[in-house]
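**Student:** Generate a structure from the sequence data that follows.
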Amino acid sequence: MALNYKKLQSGISGQKQTDPRKIFTTLKRDTSKFKRPSDEQADVLDLWYAKKDRADNTLKMNTGSGKTVVGLLCLQSSLNEGVGPAVYVAPDKYLVKQVVAEAASLGVTVTENENDPGFIAGTAILVINIKKLVNGRSVFGVGRDGTKISIGSLVIDDAHACLATVAEQFRIRLSSTHKAYGPLLKLFKPDLASQSASGYLDIEAQDPRTVMAVPYWAWKDKQDEVLRILHPHREDEFLGWPWRLVEDVLSLSQCAFGGGHVEIAPRFIPIDNVPAFTGAKRRIYMTATLADDGILVSHFQADPKEVADPIRPKGGGDIGDRMILAPQEINPEITTDEIKALLSHVAQSLNVAVIVPSKKRAEFWSDVAHQTLTADNMEAGTDRLRAGHVGLTVFVAKYDGVDLPGPACEVLVIDGLPEVYGLLERIEQEALNGTRRQLLRQVQRIEQGMGRGVRSSQDHCVVILMGSRLTSRLHGADARAMFSPATRAQLELGRDITSQLKGEPLAEIAKVMEDCLNGRDEWLELSRSAVVNADAGNASHIEESVVALRNAFDAARLGRHDAAEKEVQVVIDKTKERPARGYLLQQRAEFLHHLDPVKAQETQLAAVQANAALLRPIKGVSYRKLEVPRDGQAATAVGFMKQFLEKNELILWVNALTESLAWGEENSGTFESAMRDLGLFLGYGSQQPEKESGRGPDNLWAVGALKYFVIECKSGATQAQAINKHDCNQLNGSMTWFSAQYDQTCSATPIMVHPKTKPEFAATLYAGSRIIDGDRLVRLIKALNDYAVAVGQNNGFAEPRVVAAQLEHFGLTPAELVARYTVKPSK
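**Tutor:** Okay, here's the model as predicted:
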């Protein structure tokens, strides 16, 4: 007789099991892969089960610790409890496949079809990528259409990796060929030109080096015209996808032009325009233990109180062995070419992964790379790595969403600071340059990248931090404190190694790397002990300003601009960093403009006085004349170098400076800032008049004896065959500006930084102009590096006599600098 198992089961329990750890034991799983939950998984599952009824839960687990299993079990628990339908969201299609495969091994029923009866009935979990859920034509419903497919419980896996995709869906980006581009540019021509006349000409010429924001007062006051221009195109292939998501927040959005494109996007994501998302009873954000949780508030509208109380395992958590080394911190005289040669040698037998911030930087590795991966070939390339030995693989700006376990990646390189490419992102990055908030974002991206090569507690990887700007940025205690506890412990261990290797050549560093790669017992014991004993650190970090600005944005959506500006004022009062304070003052002014335009302009003036990278008010900003240093060049240079405690700090800073003096279309702002810092470093007076007041040259140096250098930087003109008429006119105009600002006792040398020395036909440069071309820039950079090493000997940088002699020797005094490192324009 056949047994009635259903009757027997009902006798044991009339209810489905909801405890996720107990659910695990009942699943028909692959026991060779899943014997029991790890200690880390068990900690998180227990804590989630105790807090499961909260609307927003954040699960923080180290990379490679089995987040996918935890997410699936949480959703299965919710389904068993009747809180369905359940949706598991991954960052991309590739990771969806991994989740589906993991679910099959675990014995959890999933589907990729939202019309699957099992999903609708609550017996299967829907697995999709974030773009399927969040887009302007989402099958789950958008805006006024309401919810088309309900969600009861939702997991956002690798939440930080999903954010870029979410932001992209809420951004309008139109090229100059779009029918709306021309009318929009014409509409805002006077407003852009009032910010910078030369900048507007660059925008008109579609120069990729220049990005300009439309002043918020013009954007708000011309909303009717903006709508008339955009509305007829709301269903086309470019505007149709984001339109439904942003149409109701258009007046609260930002707009920028640059490189033949226009971008429009709100400061914060109105995620409630995908009502199925905000209507979910349970939202579970799964992240690695990363620094910046404020993004969950800004992008997903998560409850900041619940985000601030994340679920995480005890201690530092389970993480593989990583030896994190910064060769240029160990010895600042090690070059990037030397590091590349070493890694090329290592790649003959091991897989080496190099994450670069841009395609431009990928070119540096092209002579030794076996494959270079972008979004187009990422899946095939990573499959090859997992299948066996490839050699050296370059990943272009891919800091997340890639798993490279075991032999797929045994050496991981983070080459340079992460960069941003969107127009609005570039504007914000410049506004926040050097602030804690910018550092937090950079640390988050770097830590995401560092996690690619260690995918389990048994994994190992050597991580090389490369580039002087990156090394210098992470050198301070503030930066290290922003990393997760486990990564911070490994960084500190790396610094201990650095102290023993200080000044050693790269060959000695390579020998130490072998200890990790070969699994030397002493290294493994030391590495694991460091992580086990790691301070648990803060549970979560959310910038108070992010919460306040999110609240202000939400209040403004309801027409409560008075409440919005008060929210911002509260954090302004608590903000000490001048650039960050200015950034917040501008956002307060945006809300004030809806209430009191005059007061808004007064606030905007205060903002730009605190941060020159911001919008200039309608009446402009008065130019402040550059004062000549009183103590002479050498003494002024010594005063600037007092910030360095020892030789290596000085050399590291100079290496970072010269690294910023690089040709490239999207590097212009960084280059101009580096030229300002270079002037100060050499003991000159230095400022950026065009940036600070909207008129004048990119850089102005006061070099003594009432003499000045008027400098225009064209570092982005990498494709130019000659110096074009526009660039010539810009330098000529800057000399006219100088004559108007400074009396006849002052004289100026016009200097242009440009890869070419010959003006194009019908273009004329100001009489006496000099050019820093490609060859002269190389010579100048070498001189700066040699000068830093020379004054670093015996801390000579603290002695005006030593500094004066070295400035003279390396040709860095005013007359010699012009003679050695500039040339006359060619005919």
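
**Student:** from here on, contacts and neighbour counts on C-alpha atoms
**Tutor:** Noted.

**Student:** Summarise which helices and strands the longest helix anywhere in the chain is packed against.
**Tutor:** Across the chain, the longest stretch assigned as helix under DSSP state H is helix 774-792. Under the contact criterion of 3 or more C-alpha pairs under 8 Å, 6 or more residues apart in numbering; DSSP states H and E, helix 774-792 touches helix 647-660, helix 800-809, helix 814-821.

**Student:** Give me the neighbour count for S747.
**Tutor:** Close neighbours of S747, defined as other C-alpha atoms under 10 Å, add up to 17.

**Student:** Identify each buried residue in the longest helix of the chain, please.
**Tutor:** 774, 776-778, 780-781, 783-792 (16 or more other C-alpha atoms under 10 Å).

**Student:** run this one through as well so I can compare:
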Amino acid sequence: MAFKSRYKGKSIIDSPEALFNDLKNRSVQGLLSHQADILRDYQEHAFNKKDVALELPTGSGKTLIGLLIGEFRRRANNERIVYLCLTRQLVHQVVEQSASKYGIKTNAFVGRQASYDPTARSEYSNSEAIAVTTYNGLFNINPVFYNPDVIILDDAHAAENYVTRFWSVSISRSEQETLYKQILSVIRHIIPRSQYIRMESDNPSPSDRQWVEKVPTPKFFDIIPTLIALLDEHTQSENMRFAWSLIRDQLSACHLYLSWNEVLIRPLLPPSLVHEPFNGASQRIYMSATLGSGGDLERITGVQTIHRLAAPKGWDKHGIGRRLFFFPEVSLTEDKAEEVVIEMTRHTLRTLVLVPDFNSANSFRDVLEKHTKHEVFDASDLEKTKDEFLKSKSAVAILANRFEGIDLFGDECRLLVVKGLPRTTNLHERFLETRMASTVILNDRIRTRIVQAIGRCTRSATDYAAVCVLGQELTDSLLQSQNIKLFHPELQAELQFGYAESKVATPDDYLENLDIFLIHGSDWDEVDQEIVARRDDMIKSPEPAMGQLLVAAKHEVDFQYAMWREDYVGAVEYASRVLQSLDGDDLKGYRGFWYYLAGSAAWLASQNGDPSFASVARQRFSQAASCTHSVTWLRTLGQHESQKQSAGDPFLATVIENLESVLQRLGTSSDRKFEKRVHEILNDLNGDDSALFENAHVQLGRMLGYQADNSDETAGPDPWWIVGDDLCIVAEDKTEGDQSTPVGANKVRQAVSHPTWIRKNVQELNQDARIISAMITTAKTINKAAMTFVEDVSYWHIDDFRSWAEKALGVVRQARLSFTGTGDEQWRSQAMQMYRDAGIDPLSVVAFLEQSLLSNLPTS
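**Tutor:** Below is the predicted model of the structure:
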């Protein structure tokens, strides 16, 4: 018989919970109580809401909840359902679970549209099955899913990059080097020389790789015609071409970010409601491990108001499964910690490793292949199925830049290694954090990424896995007292227990404790009771300023849509409403960012035919400059309004921002790295070896926040310290001899020539930069013949320099005590004041050197 049609009649099921009982092919025996609670809450309070967010903690069974709601609406209302996942691997995982566990008909749609199964497409169009696809499957120029009735956004808290990517043009230095350098030539005249040199360099320093800058809107506006002509010719890749077509005529509503690795053009927030497949849905359901309390979900999705259904009662204290945390770098060197991790992988059948990038993944792979016989898998091996990984008896899966993704249940994996997860994932976030000191706006997002990562191997109430944490930044994010109290009480207890054990653990202790945990017998039961007792004493603290940010979120989204339709006057009004919500020191950096956005909108309004907004723009830019010390170009934008903005120290903010990066790399959860670096610097400065002294001189400059380097050329100078484009202190280190040996003519000639060498060889500096040449010497007199050449060379006796270095490093040590991570404007202000009080800020150093001259020494 050829006909395949089967009429099944209309559904009379009255709720998603009731539908579960009719799913006879499921292997899941029943709904958990919290799953039933949230389904009832949805049915009663949110069934007809346009935008609904469901808070479902990691491992709580949110896939089943989402699929039940989607299947019920498909059957009851004959609606077309699209279920969105972050990755292809997750698409296949959801489809596999829906078939094997839940008995719900779903179809996977990944890859090119031309390869989609025609039958599956018809089943979606006719509301016969749920379509499961990636975010890119919906957010593209010509989606198959152009008319969904219900959109279910899984892991919505992690979707920012996946949604905003639709309206983002990213030019990668490694993948599109020619275009990257052409854009660099376009922006060369609108950025400081030091930034241009930094981007042009083929040998970046670690700080160069982390650096990010934003081109101010007025300067970006000037190059838009040139940029359009360039990108019209060079957007060859499919993804770039589609994104460019969407923002090409809306560039005034976008922002241009720069880094050594990438140039990014994107709007502030995704204007998702201008995309009809998303806008036209009857309901959008956002499933998230945490809804946050500061409106982050609205910013991520570009939706003004989302109705929230919080996690069911009981989740405020109890978590999913049990994790035993190891922090080997707290008590061991990095090399020893790596050896412990290798041994841990030998003690388990399968290990999952999460790293921040592909370079880290390759390095980890090399280490494992060298020291173990484990079979190593990557994301592509697990995209469709994890079966091969599970069949292997000694396997390690290494995933790069994946906070979310593969879920491993029970014995599938008992060891998770998490190394150095990045705090931010795009240039916009990095700019907010490192330049605008607006970490508060990202905190929810960052914590959620971390929680997602450490929960990959604990997927049920009785599940358990060991979690080994590597990398100073991640360790600090988990253990700093200011951070740990913001986590769920169960996680707080697990972290504190893991830290307490790790502080005193030897390599053998780590392995013995892992074995006790994996056996999970009576010895572990006693330990588990301690963690439970700790949990009962813990309270999750509210994040400061979240209420204000939640109020601001709606107006931020409104601002983005006003900018998109070129309603700059309306955008100024919405920005003003945002600013009315952002009070207090915690929000100072973010308030400064919004003053800048208000100024940008006002400036565009003035260019669009209303000159009265020019003064508004200058006022807002000046207010932005008063909120942050780091973004120096804000003072320039607002200086016509208030000349006082150009006064003061133009250098110290840059030094403190660089200091942040140093402290971030050295970490704060352990003093070992910091004190080792300080000891090495002071030891070599006080030694007799001139080469070690010069290297310590360079390291001292970098530790204090300067760009510091040295030259190997015979005629070149000794170390130099640079701040920005306009200040350089270059040294001639004369460490040989004693105070009875006078400064000779040859040394003076060298010191006098150093500024000329610097101007010719150090491209970061402007040609009219201030260059101070100083001699650091054991001498207390100067040869009479040398006085002919001395000019303006400064003098710093080596004993005084050593004492100054010790004092300066003491200030850094003191500042480090209150350092909680990059992007804290209060800490920056305090650190700047500490530098001034101690006289180690750039202007104080310059003033000292200008007063202490070689020409003032007695002759000999």
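
**Student:** How close are the two chains, by TM-score?
**Tutor:** Once superposed, the chains reach a TM-score of 0.70 (TM-score structural alignment, normalised by the length of structure 1), with 673 aligned residues with a C-alpha RMSD of 4.7 Å.

**Student:** Of the helices and strands packed on helix 774-792 of structure 1, which stretch is the most buried?
**Tutor:** Ranked by mean neighbour count, those are led by helix 647-660 with a mean of 22 (mean count of other C-alpha atoms under 10 Å).

**Student:** and the angle for it with helix 774-792?
**Tutor:** Put simply, helix 647-660 of structure 1 runs at 170 degrees to helix 774-792, going by axes from the mean of the first three to the mean of the last three C-alpha atoms, to 10 degrees.

**Student:** by contact count, what packs against helix 647-660 of structure 1?
**Tutor:** Where contact means 3+ C-alpha pairs under 8 Å, 6+ apart, helix 647-660 of structure 1 is packed against helix 327-330, helix 468-473, helix 668-681, helix 774-792.

**Student:** Out of those helices, flag the one nearest G14 of structure 1.
**Tutor:** helix 468-473 (59.0 Å; C-alpha to C-alpha).

**Student:** picking that back up, between the buried residues of helix 774-792 of structure 1, which sits nearest Q301 of structure 1?
**Tutor:** Closest approach between the buried residues of helix 774-792 of structure 1 and Q301 of structure 1, by C-alpha to C-alpha: I781, at 46.7 Å.

**Student:** Enumerate every residue touching that closest one.
**Tutor:** Counting by C-alpha atoms under 8 Å, 6 or more residues apart in numbering, I781 of structure 1 makes contact with T658.

**Student:** isn't D321 of structure 1 right next to L524, touching?
**Tutor:** Yes - contact criterion C-alpha atoms under 8 Å: D321 of structure 1 and L524 qualify, at 7.1 Å.

**Student:** Mutual contacts of the two, please.
**Tutor:** C516.

**Student:** neighbour count winner among those two?
**Tutor:** D321 (25 against 18).

**Student:** now for that one: what does it line up with in structure 2?
**Tutor:** In structure 2, D321 of structure 1 lines up with R322, judged by TM-score structural alignment.

**Student:** which residue ranges form the strands in the stretch 451-600 of structure 1?
**Tutor:** 460-466 (DSSP state E, counting those that start in this stretch).

**Student:** Tell me the counterpart of L133 of structure 1 in structure 2.
**Tutor:** Using TM-score structural alignment, L133 of structure 1 sits opposite L138 in structure 2.

**Student:** Please report how far the nearest residue to S622 of structure 2 once chain neighbours are set aside lies from K214 of structure 2.
**Tutor:** Of all residues not flanking S622 of structure 2 in the chain, G638 sits nearest, at 4.5 Å (C-alpha to C-alpha, 6 or more residues apart in numbering). Taking C-alpha to C-alpha, to the nearest Å as the measure, G638 of structure 2 falls 16 Å from K214 of structure 2.

**Student:** Next: E433 of structure 2.
**Tutor:** From E433 of structure 2 to K214 of structure 2 the distance is 12 Å (C-alpha to C-alpha).

**Student:** And those two? Which one has more around it.
**Tutor:** More crowded of E433 of structure 2 and K214, by other C-alpha under 10 Å: E433, with 24 against 21.

**Student:** Thanks a lot, see you next time.
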